[in-house]
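>>> Sequence and predicted structure below; questions after.
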Amino acid sequence: MTKVAWNTKELTVGQLAERSGVAVSALHFYEAKGLIKSRRTAGNQRRYTRDSLRRVAFIRLSQRIGIPLKTIKDALSQLPDERTPTREDWARLSAAWRGELDERIEQLLRLRDDLTDCIGCGCLSLESCPVANPHDQLGEEGPGARRLDTRLCVTQSVCVPAS
């Protein structure tokens, strides 16, 4: 790993990628989506302020727990530019997501507990399936599950049956 001097005010895209463990292409994507910012040098090279390291870490953690990029962008827009966010800044942002995360945890626990009976995939073959479809009556409406409550979706591809 290339050592960057502690008093370096700006990082190149390569340095930011190396320090954050995020691919350069991902950093370019984050920048295109407005999640991080850079300035351009006279030679048109990107330069990121050091606070970008914390922002990238926040983005990665938020993505890992399933927070959509739009929500992450909205949260980051509440932080001051070119200043490392404080503990209070992060506490304020994370508090806003606590209810949503608690709901996701509850959904995942329900999914785990109901996994052997039905995973809400639209299989329509298990006798105890709450979205049962005798004689495939819903098949006439097209492919995919038809009786899922989308509010209970953990992700776009994993939904749990309504209780």
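Structure received.
>>> contacts, neighbours, all on C-alpha from now
Fine.
>>> can you give me the strands for the chain?
In the chain, the strands defined using DSSP state E lie at 10-12, 39-40, 46-49.
>>> list the contacts for residue 63?
Taking Cα atoms under 8 Å, 6 or more residues apart in numbering, we find residue 63 in contact with residue 69.
>>> Centre-most residue in the protein?
When the chain is reduced to its mean C-alpha position, the nearest residue by Cα atoms, centre = their mean turns out to be residue 63, at 2.5 Å.
>>> Comparison target, given below:
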Amino acid sequence: MSTDSSLPPAQLAARSGLSIPTLHYYEREGLIRSVRTAGNQRRYARETLRRLAFIRAAVRLGVPLADIRAALDTLPEGRTPTPADWANLSARWRVRLDEQIAALQRLRDDLSGCIACGCLSLETCALHNPDDGYAREHPGGNKLS
């Protein structure tokens, strides 16, 4: 990476909308890379902007950074993701997102029922004891003392 086409942290932060500490954190986590100048200052390739856009989009989907790093590690030689890469990788995350949406919809629906009921029973309430999970975890009942 030549220094004339690279960006110092302040410029990368301004252009990406991320803070400098976030850039340094992403670098420590292996999501982005920098090189050091003769004066030991960080410089980032301009392509890092696309990589950061990819990371931000994935984070907004709720993808953990470890999963984002694993996805980026599948690219040849740490290449910046292309639109085709995004389509491929995001398709994997779509299943998880659909599951999260379904779980949130069930929670919302249970909440509506709970508001109408008002019981807040620890035995039968779908919010406090979804799918009677307490009975599965504690067979034979339990007495509060």
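Received, thanks. Everything quoted here is computed from the prediction, not taken from an experiment.
>>> how about the residue nearest to the centre of the first structure, what's its match in the second structure?
In the second structure, the position corresponding to residue 63 of the first structure is occupied by residue 59, as judged by TM-score structural alignment.
>>> repeat for residue 77 of the first structure
Applying TM-score structural alignment, one finds that residue 77 of the first structure aligns to residue 73 in the second structure.
>>> Relative to residue 117 of the second structure, how far out is its match?
With the distance defined as Cα to Cα, to the nearest Å, residue 73 of the second structure ends up 50 Å from residue 117 of the second structure.
>>> Also residue 128 of the second structure?
Relative to residue 117 of the second structure, residue 128 of the second structure is positioned 13 Å away (Cα to Cα).
>>> Which one's more surrounded, these two?
Under the criterion of other Cα atoms under 10 Å, the comparison of residue 128 of the second structure against residue 117 puts residue 128 first, with 15 against 11.
>>> what's stretch 100-110 of the first structure aligned against in the second structure?
Correspondence between stretch 100-110 of the first structure and the second structure is established over residues 96-106, with TM-score structural alignment as the criterion.
>>> Report the buried residues of the matching stretch.
Buried residues in stretch 96-106 of the second structure, counted by 16 or more other Cα atoms under 10 Å: residue 97.
>>> Which helix in the second structure has the most residues?
helix 83-117 (DSSP state H).
>>> Redo the strands of the first structure as TSV? Include mean neighbour count and distance to residue 25 of the first structure.
Output for the strands of the first structure, formatted as TSV (neighbours: other Cα atoms under 10 Å; distance: least, Cα to Cα, whole Å):
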stretch	mean neighbour count	distance to residue 25 of the first structure
strand 10-12	18	13
strand 39-40	11	17
strand 46-49	19	13
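>>> Which residues does stretch 37-48 of the first structure contact?
Counting contacts by Cα under 8 Å, 6+ apart, the residues outside stretch 37-48 of the first structure that touch it are 10, 11, 12, 13, 16, 31, 49, 52.
>>> from the residues you listed, which two are the most distant?
Largest separation among the contacts of stretch 37-48 of the first structure by Cα to Cα: 10 and 31, giving 15.6 Å.
>>> The closest residue to residue 10 of the second structure other than its chain neighbours: neighbour count?
Take residue 10 of the second structure and drop its neighbours on the chain: the residue closest to it by Cα to Cα, 6 or more residues apart in numbering is residue 20, 6.6 Å away. By the criterion of other Cα under 10 Å, residue 20 of the second structure has 16 neighbours.
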